[in-house]
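**Q** A predicted structure for the sequence below; I have some questions about it.
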Amino acid sequence: MPLSLINPRTFRGTRDFLPNELLARHRILETIEEAYRRYGFQPLETPAIEYLEILTGKSEENDKLIYEIKRARGEEEESAEAAIALRYDLTVPLARVIAQYAELPRPFKRYQIQPVWRADRPQPRQGRFREFVQCDADIVGTDSLLADAEIIALTYEVLRDLGFENFRIRLSSRKLLRGIVSIIDSRDSMFMPICRIIDKLDKIGDDGVKRELVNLGIGWDKTVWAFDYVRTGFDSCRFNDIRVYLEANDQSGMGVIGLSEIEKVRLHALNLGVPETCLACDPTLARGLDYYTGPIFETVLPDHPHIGSLSGGGRYDGLVSTFSKERVPATGTTLGLDRIQTALTQLGKFKPMSSTTQVLVARFDAEGMSECLQMAAELRKAGLRTEVWYDDDKLKKQFAYADKQGIPLVVIAGPDERAKGTVALKNLRKQEQKEVAREGLVEMIKAWITSEPDV
C-alpha cells in the first residue's frame, strides 16, 4: 500500500525565504552589521533554547508568549529547574551572559543578530510573525547617558543607510513616566498596569486607552491633562515649564530626574549628528517591558503608522541583577529585521535579487568540458562568483537561465574558439558579445565588474 503524501506547509507565523528574497535580506543585514561594527560593537550568539526560569519573570506580557519545549524521550526528568523554552528576545540571554562570564570587558558593547520566537498573533502587513529576527546592539557596564545617546545615533545611521527618509526616533524616560503616573495615581502598584495601557496608545487609540483606564479606576481627564501638559512642553522645548509642573505636582520626585535624563540624552544625540527633525520627545512612549529603568526610545514611520516601531529599546539597569548580586547598568536597542523588510517593501525599496553569480561558463559540447571546468576554476580563484552548466543543452536554454537569474556574463568556448585560444564573452546586460584571448579572460571580466558596482 503506497504511503500517503504529507501536505507540505509551514507553521502559521513562520516563513520560508527563497533565494531571491533571502539575498535581499542579507543586504539589509550587511548594512546593519556594518553600522554596528563602525560603532565598536562586538558579535555575540546565544542558544535558541534557554532554561524557562531564565526567561520568565522579566515581562508579564512576554511570559504569556513563551514557547515551552517538550523534552525528547530519554532525557532528564522534567522539573521546574529543568524546563526549557525558546527565547523570546535577545536582551534576557545577554543579561545571563554578563552574569555568567565575569571576564567580559566593561563597558561591553555587543551586537547580536538571531531569530526569536513568540506565540503571538501573526500580522504580516505589520511585519509581525511568530518567528522573527532581532538585530540588537547593547552597551553594558556604564551609567553614562552618553551610551543611551550613542544607541540613538546608531539607530539613526542604520535607518538612514537603509534608505528610510521620514522616520522619528521617539525619546522618553521610565522615570518621567513614573512621575507623570504618580500625579495621576500615587499608588506604586498602579505604575506598570498604567504603563502597559499607555503603551497600547498607537494600537487602540485614545478611546481604547480611555476605556481600559476607566476599567482600572483611573480618571481619564486627569490622565489627559498630565500627559498633554508635558507633551506640549516637549513640542515647544519648554523644559523649564515641564520641570516647574513636575516639581509642583509629582510627589515621587522621579519625574524631574527623568526629565533631566531626556534633556541630556537629547543634547548628546544632537551632538552625535542626529537631526533635530528626527528626534521627538514623547511622554506617552512607555515600552511595555517591565525591566526598563531609565531613558527609552523607539523609531516609527509617521506616514505608515500601521507598521508600528522599527526599533525599540532603553536602559535596563536592574536586569543583570536577576542572575547576579552585582549591579550592572545597561542600555540598548533592537531593530526588527522583518519589520524593516515589510516597511521597505511597502515603500518600494526592497528589491528581490535573483542571484549573486557574476559569470556562467556555458557548455558548448562534451569535448570542451575540460576547458570549461579549468576556466571556472580560474575565475573562482580570482574571486569571481562563477557557475558551470552541467547538462548537454542548447545555448539558448543556458542564456535563458542566465538572463532569468540575473547573471550578467556568459563565457562560451566552442571548437573554433578553442582552436584559436580565445573565448566568446557575452554581456547580457548590454547585449554585446566579443571574442577575447583566453589568457586575458579574468582581467577582462574584472575590469568590467569594477565599472559596474552593483554586480
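**A** That came through, no problem. Numbers count the residues shown, from 1 in each chain.
**Q** from here on, contacts and neighbour counts on C-alpha atoms
**A** Will do.
**Q** So residue 135, which state does it fall into?
**A** Following DSSP: H, G, I helix; E, B strand; the rest coil, the label given to residue 135 is strand.
**Q** residues touching it, list them.
**A** 32, 111, 112, 113, 114, 334, 335, 336, 337 (CA atoms under 8 Å, 6 or more residues apart in numbering).
**Q** what does residue 249 give?
**A** residue 183.
**Q** what does stretch 306-319 rub up against?
**A** By CA under 8 Å, 6+ apart, stretch 306-319 touches 58, 92, 95, 125-127, 148, 155, 202, 287, 291-301, 327-336, 339-340, 342-343.
**Q** Keep only those of those residues that are in strands.
**A** Within the contacts of stretch 306-319, residues falling in strands by DSSP state E are 295-300, 330-336.
**Q** which of these tops the neighbour count?
**A** Neighbour counts for the ones in strands among the contacts of stretch 306-319 peak at residue 331, which has 30 neighbours (criterion: other CA atoms under 10 Å).
**Q** take a look at this one as well, against the first:
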Amino acid sequence: MSNKLSTQPYKGTRDFYPEEQRLREWLFAQLRRSVSQYGYEPYDGPMLEPFELYAAKTGEEIVNEQLYSFSDRGDRKVAMRPEMTPTLARMVAARANQLAKPIRWFSIPNLWRYERPQRGRLREHWQLNVDLLGVEGVEAEAEVVQVAIDLLRNLGAGPTDFEVQINHRQLMNDLFDKVLKLSPDQTQNVAKAIDKRAKIPVESFHELLTAAGCSQAQIDTLEKFLASPLLEIPAICGESEGFKALCRFFDIVNALGLGPVCRFNSSIMRGFDYYTGIVFEIYDQHPDNRRALFGGGRYDNLVGMFGGAQIPGVGFGMGDVTLRDFLDVHGLLPELAADTEVLVGLFSPEMLVPSQQMARHLRAAGLKVEAVLQPQKLAKQFQYADKKGIPLVVMVGPDEAAAGLASIKDLRSGQQVSISQSELLARLQVMLG
C-alpha cells in the first residue's frame, strides 16, 4: 500500500493555478464593475452558519442531501453555507433599523453543496449574489433583471445569446389552490414535478403528477395552463395578483427595450422555499449549452423570520462554473497574460545588488517587475521571461554598469537596444504603451 498523498483536489473542487486565478480575478472584477454601476455595495459573511438558518427556509433537497454540516467542539450544529441569501437576511435583520433603504448589496462568496459533480455543477463554487431590499413593487424585480442582463452584455454576450424566463409564485399558488384545488402535500409534489418538466419526457412528467394524486382532468388543466401565453392565463386562473404583477413587470422591461430577451414561462418554479413573488432564470441559447445559467426572485418573508419587521427583497445568484461555461461556448473568454511587465536579468553574481536596486527603482515608479535572483545563462533568462509572458527584459553587465547603460530586449519583436540608465524608465513606459 502506497503512503503517497494524492495530488488531486477534493472531488468537486478546483485548484486555481496562476493562469486560472488570473481568469477568475478578471471575471470577478468585471462582475463587481457591472453591479457597482447600479449602486450596489459589497458585503460578506462567515463561511459557517447555524444549521437551523438553512433548515428554516432553504430547499429540502439542499438541507437533506447537499448540506455540509457537523457539530463543532461546543456541540453546536453548524453548516458550511450552500447559499448566501439566509446570511444576507440575518445581517439585514440585525441592523434593520439602522440601514438606509432601499438596500443594494452584492457579494461573491465561496459556497459548498454535496452534489454529484457534472458540467456546470461542482461541490465548491463562487457565486455572485445581487440583492435589493426594501422595495415592495415589481420595480425592484425590473432593476434586478436589468442588472442580470447588463452583467452578461458587459461580458460580451449578444442579444440572442441568452433569455430571461419569468414566472410568479403567487400565480402558481392561485392555480394550485383555486383551480386545481390541491392539498398542501400535493402542491409541494406538483411544484417539484413542474420544476423538472423541461428535463424529463412528457410521460415521466405525467407519472409524477399521477403519483402526486392528480386526476386526468387536473393534469389536462395543468398542461393547458403551462402551454398558455401570459395574456391567456386569466381565462384559466381568473383574478390573480401574480398575473397583475407580471403584466406590470413586462410593461416596465418592454418600455426599457429589454422585452426581446424576457419571456413568460410558467414552468419556472425555483427550488428555494422562501420565494414569494416573481421568480426568473437566465437560459443560455447556445445549442451546446442549453441550460439555466442562474436565477433568482422575490423573498418577502425571509428577513422577518429573525423576529423583526418584514423587509421585502429581490435577488439572484450567479455561479462562476455555469458562467464560465457560458463564456467558453460563446467564445468570450479572454487570453490573459501574466501581469509582470519587466524582468530584470542577472548577468553575474557580482551584479545582484545593482540589479535589485534597478528593480526597486522601476517598481517605485509603478512598473510590475520581477528580478532574477541566481545567475544562469542569458538564454535561459530570456526563455523564462517568454514562457511567463513577460514582454521586456532589462540586463546590466559590469561594463554597462560602469558606463551608466542598460540593455532592453523586447521579446515581442526580438529587438534589443542599449540605453542610458537615466532614460531607462521613460523608454520602458513608452514600450509598454
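**A** Here it is on my side, so go on. Predicted model, so just to flag it, every value in this text is computed and none were measured.
**Q** Report the angle between the biggest helix by length in the first structure and strand 330-336.
**A** Taking DSSP state H as the criterion, the first structure has its longest helix at helix 19-38. If you take axes from the mean of the first three to the mean of the last three CA atoms, to 10 degrees, helix 19-38 of the first structure sits at 160 degrees to strand 330-336.
**Q** Quick check: what element follows helix 19-38 of the first structure along the chain?
**A** strand 42-43 (DSSP states H and E).
**Q** Give me the next element, helix or strand, following that following strand.
**A** strand 49-51.
**Q** quick one: that next one to the second structure mean distance?
**A** Superposing on the second structure places strand 49-51 of the first structure at an average distance of 0.5 Å from its equivalents, by mean CA distance after the TM-score superposition for the first structure.
**Q** what about residue 146 of the first structure, distance to residue 268 of the first structure?
**A** Taking CA to CA, to the nearest Å as the measure, residue 146 of the first structure falls 6 Å from residue 268 of the first structure.
**Q** Tell me which of those two has more neighbours.
**A** Comparing residue 146 of the first structure with residue 268 by other CA under 10 Å, the one with more neighbours is residue 268, at 20 against 17.
**Q** What about the closest residue to that one other than its chain neighbours, how many residues nearby?
**A** Spatial nearest neighbour of residue 268 of the first structure, excluding adjacent residues (CA to CA, 6 or more residues apart in numbering): residue 149 at 5.7 Å. By other CA under 10 Å, the residues close to residue 149 of the first structure number 24.
**Q** Now stretch 422-433 of the second structure: buried residues?
**A** By 16 or more other CA atoms under 10 Å, the buried positions in stretch 422-433 of the second structure come out as 424, 425, 428.
**Q** residue in the first structure matching the second one?
**A** Residue 425 of the second structure maps onto residue 442 of the first structure when the alignment is built from TM-score structural alignment.
**Q** Quick check: the gap between its match and residue 382 of the first structure.
**A** 7 Å.
**Q** now swap in residue 308 of the first structure and tell me
**A** 45 Å.
**Q** Likewise for residue 55 of the first structure?
**A** For residue 55 of the first structure relative to residue 382 of the first structure (CA to CA), the value is 48 Å.
**Q** Who has more neighbours out of these two?
**A** Set side by side, residue 55 of the first structure and residue 382 show more neighbours around residue 55, with 22 against 12, by other CA under 10 Å.
**Q** And the helices in the stretch 201-350 of the second structure, which stretches?
**A** Applying DSSP state H, counting those that start in this stretch to the stretch 201-350 of the second structure gives helices spanning 202-211, 216-227, 234-237, 241-255, 320-329.
**Q** In terms of secondary structure, what does the longest one contact?
**A** Identification of packing neighbours for helix 241-255 of the second structure by 3 or more CA pairs under 8 Å, 6 or more residues apart in numbering; DSSP states H and E yields helix 139-154, strand 162-168, helix 169-174, strand 278-284.
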